[in-house]
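Novice: this one's structure only:
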């Protein structure tokens, strides 16, 4: 039996890796304090509209901003929001937008520029004292920059010289595995494919990415359980499910457009169960901005029918308890289990039944932080539903036992045949807008032999076969001196990787760090002995090529691939 000892997980109040202070390059601690007021308003609604207006004014995007709002997430000639990976509405919704998405877009479309004058006026040591907000608020990067160790300033460099510097450093390495190529989920599919092809033609599978730090557990678990690393539900399934279990995610912050699906589900009478240590805004009620009548009347819609406040990390025990309850119910009600589905499409049911039966309720209560009555409420919702969908985010996957928890989600769904049919299935909520597309197009430090065989056949290269390093392996390699060149295609590695202090120390030990970015961030001021900043276009911008405007493709959380065409 795989369970989680919550007592063992009580954090020790010690700085990582022996640091005397928790600060490791993450910038100064500001004097601002978070509000202690409880949030009583419905999610989205007029509060979001007011916040968006403030952002449009602050970023001076009163013309381009509203134009972008009507282009975001539109399949025909529109661009994919650079925010979350929630899928586009299938019914042609004109305003398939959210507060977070508009903020992402206006932040990218700002007229502010971080040009050579900025870097001439401020040393890297000085920039390192700025807050993360202040760094990015300088605006869009305009030209390639190289770090001058003698002056402690970034200085302009030509593209040709920048490429030659990268090439000479890579050629000087004794082994291709001394280089690592990191990827953010903001990348489009075409750039992703070329990036992994470059790394593998160079000779390494060191392709860490942001999913190593978020949904890697989901991919591993789903692959082991179902043979695919992706969820099986799409937006149409969300629209027809009888019960929705939302685990470890506050949609109002992480996937705000989910609020539309939750409001619609509540109106049609579906059961909506939120599992989270906190009852957050998305688990209460919402006013969906594109529902104009509700906006005008200040009419909110509930987004939950049951909230279960598990102990942090207690999701695994809750799921096991629900499965135990369903199996116990099957003793008196044969319809509690879908035996035909289990017999035809699953393996190991009897072993799993014995495991559930042997798990004591007292232990499930202790580890979940819920009472037996609470667990039975959730199990009753599941048993009464003909079509159940379970969705989750980082609150489930970012635990030591994240893989086991996601596998338990699949186990629970299999008990009643909630797989491969309408309105049912596992549905992970990815964070970055194209993190799933990155993995589909080859960003994987553990590539399958089949993928490498096909890559060799189509592209005429001999790709390396040994597994590469993930994010943690790369940081450890930096400390050992076995990773000497680090290239980041987007993202903010210094702040995204676990253990900020240790990561910053590793980056500073590299011979060369290369950051391909749209804006200045913490990773530009925590760098190797040599460092480059290379600017690039953003998702919202037109990419003019010889044959005309260039579109890119992206893949959303529910495996839909579509074109994205910038408009600025």
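Specialist: Alright, I've got the coordinates. Keep in mind that what you see is a predicted model, and the values were worked out from it rather than measured.
Novice: hey, let's count contacts and neighbours off CA atoms from now on
Specialist: Noted.
Novice: could you show me where the helices are in the stretch 351-500 of the chain, in order?
Specialist: Here the stretch 351-500 of the chain has its helices, by DSSP state H, counting those that start in this stretch, at 361-368, 372-384, 394-397, 402-415, 435-440, 449-459, 471-480, 493-496, 500-508.
Novice: dropping in the other structure now:
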């Protein structure tokens, strides 16, 4: 039998700390996966559900966006995927009785872990005059769907401008639902479509669109298997994308070398114990051939120096640089080369904290490789100079012709399972004119052409009274966003906040004057509409589009699917004058895909192609044709000045990160097995030498106080100090607890992504 949810929040005052692990997965991962699945689903339901995860006739894992190969294991999921599925397919239910027993003020005191453990929301719920209002009820009450849509329509129609509405999208949203949401928003009259990409990988899209012409990765899973060298920078696959470890293991067995570039040692990149094989379970495979323990924010300087050393090596051996590729396919080489030759060893060693010998070892591996891939995640994307850093990575690959070559390319590893697909479907506050032109031709509407708000600008708009209605398709906006106190205060100014959700989270307790929770089907649920059983589609991190089919009875008869919610909302708001056939879209999602096929390039014959087992790959001009749709018509070298954080005395640079028991802001448990943390999340990892210099004893408690140019004190209270082998000058702590320290206006140049990986902090002991 599945266990009941916890009645009270667990105490986290004294987390236990042990030495960090040096391997990932193996028997402990299997045991933990099965234990969590049994607790949430029960034995029979767990088996029936987990065997359908990431299968060609099953459903896409609601966790990460790592791709599947053509040949799949019976258990095609990782530990964190099992946790994600278990939380969605749970037998636990949040009914109206729960809300009657828990006022919003009570929910606001609960941890994200406790809220998520309560189970699936079963009915639409309304808070009239809630935490942001001046009178009325103090708790959510059940409401009918028709009334819920009427309330949203009433508030949207009362706005002075469509741009006073915000339509946020989480990466879990399907292609079909995302396409409908952006269509509705634009027919309503706004491009205010902030999404989770704004907070995570916007820097990747900005840099890649400028340099290569396509804001996505250029490699396939097969390319990883064929690479000679894979550089994994600013990424922890063992916790955040565990199935990536299998791909790295396969590449390693084929002869690839792997370099890990990270301020923290990561267990999965040290040794991977593959639970799919007997030998992997027992012994495992060492993955990283070289660990470059870089200081936070030093990656641009590292790649700039490597580029200089490549140019130097080409003096003796011109074949080191792919001169034919550079001459035929690139622009801006001379300016890049001049800036690169000025790179300085001493400055690089200061910026990176690395030893000269380590960089020279990395260079030797680079020069020995004919096919190189660079993978990265938020460790590169969430700094002020993130876009410049990723441009430098592109420079590094262009020099040796490693774009458009099998086994080589750029590999930004996306997080949520359809975050890339949502952007492809038009969830973007700065849409391309060609996309809007195609949308308008297809539907007979006139989309707005002015740019909308991204996440940071959306929070400012709420704060300043320029936005009044907030609608979220999934996610946990309040916890995911920076500058927590500012974000929460901004949300409370709204006239209406709406969250399309499967489960509870912190955002449901931080409301506008009115608030709605609209419960929706999950990936694991069967979706049956008037036109029969439906599928939805997703796009993985490498541009493969495939179908997803839930196999469980819905958690409640009162749930609607995400496409149905958008379609009914659009009918309520736009009325019968809308030229869009919303009823048809709700009845049969194939009709949505027919329209997508005529609007979005690469989706021609969408329904026929997605019916093929495994789906289809989207075109990628740099990879497929070595064609670069940039302003110059070529791949662009760039020459930005090298930047890296400089610390005042007595301060450290903090990066926010996930524990092993969470996915994004969803907290599955209170342990971080690979880092040796058990029973608590308010810990700060500090290099032992730095800690001694700062007088921070292991096991002592401290407040983290953020320092930024605005002079505002941002404080995260009561963190246990853990002496940990991180890079000197650096510290790390879990989000969302430390998002309070990230200033709203501290963002990456160009992309406006919050700089959550480089927060200057001081310590005030308790």
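Specialist: Yes, it's here. Keep in mind that this is a model prediction, so the values were computed, not measured.
Novice: how about JSON lines for the helices of the stretch 351-500 of structure 1, with distance to residue 98 of structure 1 and mean neighbour count added?
Specialist: Converted to JSON lines, these look like this (distance: least, CA to CA, whole Å; neighbours: other CA atoms under 10 Å):
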{"stretch": "helix 361-368", "distance to residue 98 of structure 1": "33", "mean neighbour count": "19"}
{"stretch": "helix 372-384", "distance to residue 98 of structure 1": "30", "mean neighbour count": "19"}
{"stretch": "helix 394-397", "distance to residue 98 of structure 1": "20", "mean neighbour count": "24"}
{"stretch": "helix 402-415", "distance to residue 98 of structure 1": "28", "mean neighbour count": "22"}
{"stretch": "helix 435-440", "distance to residue 98 of structure 1": "19", "mean neighbour count": "25"}
{"stretch": "helix 449-459", "distance to residue 98 of structure 1": "37", "mean neighbour count": "13"}
{"stretch": "helix 471-480", "distance to residue 98 of structure 1": "31", "mean neighbour count": "20"}
{"stretch": "helix 493-496", "distance to residue 98 of structure 1": "24", "mean neighbour count": "21"}
{"stretch": "helix 500-508", "distance to residue 98 of structure 1": "30", "mean neighbour count": "22"}
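Novice: could you redo those helices as a markdown table and give each row distance to residue 28 of structure 1?
Specialist: Converted to a markdown table, the helices of the stretch 351-500 of structure 1 look like this (distance: least, CA to CA, whole Å):
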| stretch | distance to residue 28 of structure 1 |
| --- | --- |
| helix 361-368 | 37 |
| helix 372-384 | 43 |
| helix 394-397 | 27 |
| helix 402-415 | 32 |
| helix 435-440 | 30 |
| helix 449-459 | 45 |
| helix 471-480 | 23 |
| helix 493-496 | 13 |
| helix 500-508 | 13 |
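Novice: Report the separation between residue 226 of structure 1 and residue 439 of structure 1.
Specialist: Residue 226 of structure 1 sits 17 Å away from residue 439 of structure 1, going by CA to CA, to the nearest Å.
Novice: List the contacts of stretch 206-215 of structure 1.
Specialist: For stretch 206-215 of structure 1, the external contacting residues (CA atoms under 8 Å, 6 or more residues apart in numbering) are 177, 179-185, 196, 199, 393-394, 397-398, 430, 435, 443-445, 467-471, 474, 496-498.
Novice: try 6 Å
Specialist: Here stretch 206-215 of structure 1 makes contact (CA atoms under 6 Å, 6 or more residues apart in numbering) with 180-184, 394, 444-445, 468-471.
Novice: what does it correspond to over in structure 2?
Specialist: Using TM-score structural alignment, stretch 206-215 of structure 1 lines up with residues 192-201 of structure 2.
Novice: Now the two most distant members of the contacts of stretch 206-215 of structure 1.
Specialist: 180 and 394 (25.0 Å; CA to CA).
Novice: surely residue 546 of structure 2 meets residue 537?
Specialist: Yes. In this structure, residue 546 of structure 2 is within contact of residue 537 by CA atoms under 6 Å, at 5.5 Å.
Novice: coming back round to it: which stretch among the helices of the stretch 351-500 of structure 1 comes nearest residue 317 of structure 1?
Specialist: Among these, if distance is taken as CA to CA, the winner is helix 361-368, at 5.1 Å.
Novice: Does anything pack onto the closest one? Which helices or strands?
Specialist: Secondary-structure packing of helix 361-368 of structure 1 (3 or more CA pairs under 6 Å, 6 or more residues apart in numbering; DSSP states H and E): helix 315-329.
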